[in-house]
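Enquirer: how does the following fold in three dimensions:
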Amino acid sequence: MDKTQGPISAFIERHYRHFNAAALRDAARAYRAHLDAGGRMFLTLAGAMSTAELGISLAEMIRADKVHAISCTGANLEEDVFNLVAHNHYVRVPHYRELSAADEEALLQRHLNRVTDTCIPEMEAMRRIEQAMLELWCDCDRRGERLFPHEFFYRLLRSGRLKESYEIDPRDSWLVAAAEKNLPLFVPGWEDSTLGNMYAAAVIRGDVRNPGTVRSGIEYMVQLAEWYTTNARRLPSGLGSIGFFQIGGGIAGDFPICVVPMLHQDLRRENVPLWGYFCQISDSTTSYGGYSGAVPNEKITWGKLARETPKFMIESDATIVAPLIFAYVLGW
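Expert: This next block holds a predicted model:
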């Protein structure tokens, strides 16, 4: 066995030979090759991956320097912390497909918010974090300090305030790992999240006077442009040094991938490398016209990927596929 291959990697090499299995294997090989060549990886996180506890493997990727920046939805940002402090109060509903409207209403009355087969407890998770965040928002508002959504989370985690409330091993929290690394995070459309709604309520009540105390998505794009410009270079192969690993679709992926054509077409900057690797785990259907399901070659027409960029589309369940790819890249 290759010394860089543990049993999971060896299993993938032995059995994953065709169809989506082969796409998974090829994408994992290319991910590792990109890093070995001196490249870096930008990861995007959509859907309910934090509630699916993807942090168990993603945190290892962050700690091992296999992921160098993340774009995620506001839901994924907050739900990793909800799970961190309220895991024992979550309720799993394995037969969720059989629930009636009355069953769903009963969950609502118990303050359990369902995400597929998992219910997030409102009081133990959402309201607990709301109270801690409200204090941070108000403190920054009084002092005229403005932070990005993820910076508030980093500050909260680093303060140690939540440690006595942890209900999982913090090594299984990807946001704890990101805070430890001070990993660059980008959270477009943060207002479309539970805490985003709570922040809007705080502004309406007058608890927070300046709505801009939490910095905006446009400011995230400006910061992303600075990060990409600083870190992107050309590898000896001629490919760009920053790869793009997309889990799901939506704004988490659509927002950051556009930074490259913006730098080229809107800022007229020359010699900015395109993304040097692309992989998407998707369950979207291309024929419906959704951008999330577009085949990678469509991104060539938008100036995001080059003809030579290694491209992979794995049409499968990200909760199955992503941990396997992470295990391969980690050599497990």
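
Enquirer: contacts and neighbour counts: CA atoms only from here.
Expert: OK.

Enquirer: how near is residue 251 to residue 245?
Expert: Computed as Cα to Cα, to the nearest Å, the residue 251 to residue 245 distance reads 14 Å.

Enquirer: and for comparison, fold this next one:
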Amino acid sequence: MTISVRCVLRHHFRHFNARTLVDAADAWAAHADDGGKMMVTLAGAMSTAELGISLAEMIRRDKVHAITTTGANLEEDVFNLVAQEHYVRVPDPRSLTAEQEAELRDKGLNRVADTCIPEEEAMRKVERPLLELWQRAERDGRRHFPHEYLYELLLSGALAGSYQVDPRHSWLLAAAEKRLPIFVPGWEDSTLGNVFVASVMRKELETWSPIRGGAEYMAALADWYRETSSSAKVGFFQIGGGIAGDFPICVVPMLRLDLEEEVPYWSYFCQISDSTPSFGSYSGAPPNEKITWHKVDVDTPRFVIESDATIVAPLVFSYVLDCWGVRQQKS
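Expert: Here you go, the predicted structure:
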């Protein structure tokens, strides 16, 4: 007999932080059952942690309706897709000496915790066709958001012959196929963002015009939130902190306070974080603080799961999908 993740978690996760996980997942399932939509935000190195294995299915099953991500997570999903066989896992990475780190660097291996991303097989393989898309857009007088170029690259099939993992495990490919709204604040703080700047400085591009930037992303997010919240409650599931979380959640106070529009608050909030509250820390700020900033309201379901997102997020996703499966069976 197959035992679902939902049954396992409900049986074992009864108290403390574990119970918060179950409560947050239950609340997401109830939000979805009520026709609610969900924004997921990706900080950290979740793509290199291969969150796509579970997130891609959430996208395909219409449980995620928009994503805000760092530029690093955006690109690293593609890097993993085309170069995973060349990744190097480092056992006991905390014991590496500075000299061992330099050896990895000199081999073109960029370390993220216990995983090294290969420069030539990953970054450069994606950089070359992407530069061609930027150059073509410049010639045609077109401007697009960073994620739209990656959508175009993936959907063109140009990289399909290079896939080294099951493409069903790529969250960005699933998002591209769904044309999911994506918002990437601070994209220039990423490898491909650096590549774009270097391409302009090398005169491979004549202007900065092919890339639409962060302020335009906020305007696009405002349009998405207005339209989506007009017919459904909109929830916010935050993985980590930083700009990936702070940028999108601020669209509500921007609309309410700066544009003086009567849009609803976020209708669900959950953050997975191991940050502790401290002076000035957004990542560790408790959800109640967001009430004063016009982000959530008094009756918004609010949760903080204080744990490692690489462990917790797939469990929450699997739980929500299990709940959906049970509802489908009953109907």
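
Enquirer: ok, residue 251 and residue 245 of the first structure, which is more surrounded?
Expert: residue 245 (23 against 19; other Cα atoms under 10 Å).

Enquirer: can you find the partner of that one in the second structure?
Expert: In the second structure, the residue matched to residue 245 of the first structure (TM-score structural alignment) is residue 237.

Enquirer: where does its match sit: helix, strand or coil?
Expert: strand (DSSP: H, G, I helix; E, B strand; the rest coil).

Enquirer: wait, residue 10 of the second structure sits on residue 22?
Expert: Yes: counting by Cα atoms under 8 Å, residue 10 of the second structure does reach residue 22; the two are 6.8 Å apart.

Enquirer: in terms of neighbours, single out the busier of the two.
Expert: residue 22 (23 against 16).

Enquirer: secondary structure element for the aligned partner of the more buried one in the first structure?
Expert: Matched by TM-score structural alignment, residue 22 of the second structure corresponds to residue 25 in the first structure. Element membership of residue 25 of the first structure, judged by DSSP states H and E, is helix 19-36.

Enquirer: average gap between that helix and the second structure?
Expert: Taken over the aligned residues, the distance from helix 19-36 of the first structure to the second structure averages 0.4 Å (mean Cα distance after the TM-score superposition for the first structure).

Enquirer: before we move on, what about stretch 128-136 of the first structure?
Expert: Relative to the second structure, stretch 128-136 of the first structure is 0.6 Å off (mean Cα distance after the TM-score superposition for the first structure).

Enquirer: that stretch maps to which residues in the second structure?
Expert: Using TM-score structural alignment, stretch 128-136 of the first structure pairs with 125-133 in the second structure.

Enquirer: which positions within that stretch qualify as buried?
Expert: Within stretch 125-133 of the second structure, the residues that qualify as buried are 125, 126, 127, 130, 131, 133, counting by 16 or more other Cα atoms under 10 Å.

Enquirer: could you list which of these belong to helices?
Expert: Per DSSP state H, helices hold the following members of those: 125, 126, 127, 130, 131, 133.

Enquirer: leaving out chain neighbours, which residue sits closest to the aligned residue in the first structure for residue 291 of the second structure?
Expert: For residue 291 of the second structure, the aligned position in the first structure is residue 300, judged by TM-score structural alignment. Among residues not flanking residue 300 of the first structure along the chain, residue 306 sits closest, at 5.8 Å (Cα to Cα, 6 or more residues apart in numbering).

Enquirer: show me where the second structure has its helices.
Expert: 5-12, 16-33, 52-60, 71-83, 98-106, 125-140, 146-156, 171-178, 191-201, 214-229, 242-249, 251-253, 289-292, 309-330.

Enquirer: with respect to burial, which of these scores highest?
Expert: Of these, the one with the most neighbours on average (mean count of other Cα atoms under 10 Å) is helix 71-83, at a mean of 24.

Enquirer: tell me the residues of the first structure aligned with it.
Expert: So helix 71-83 of the second structure sits over residues 74-86 in the first structure, by TM-score structural alignment.

Enquirer: all set now, cheers.
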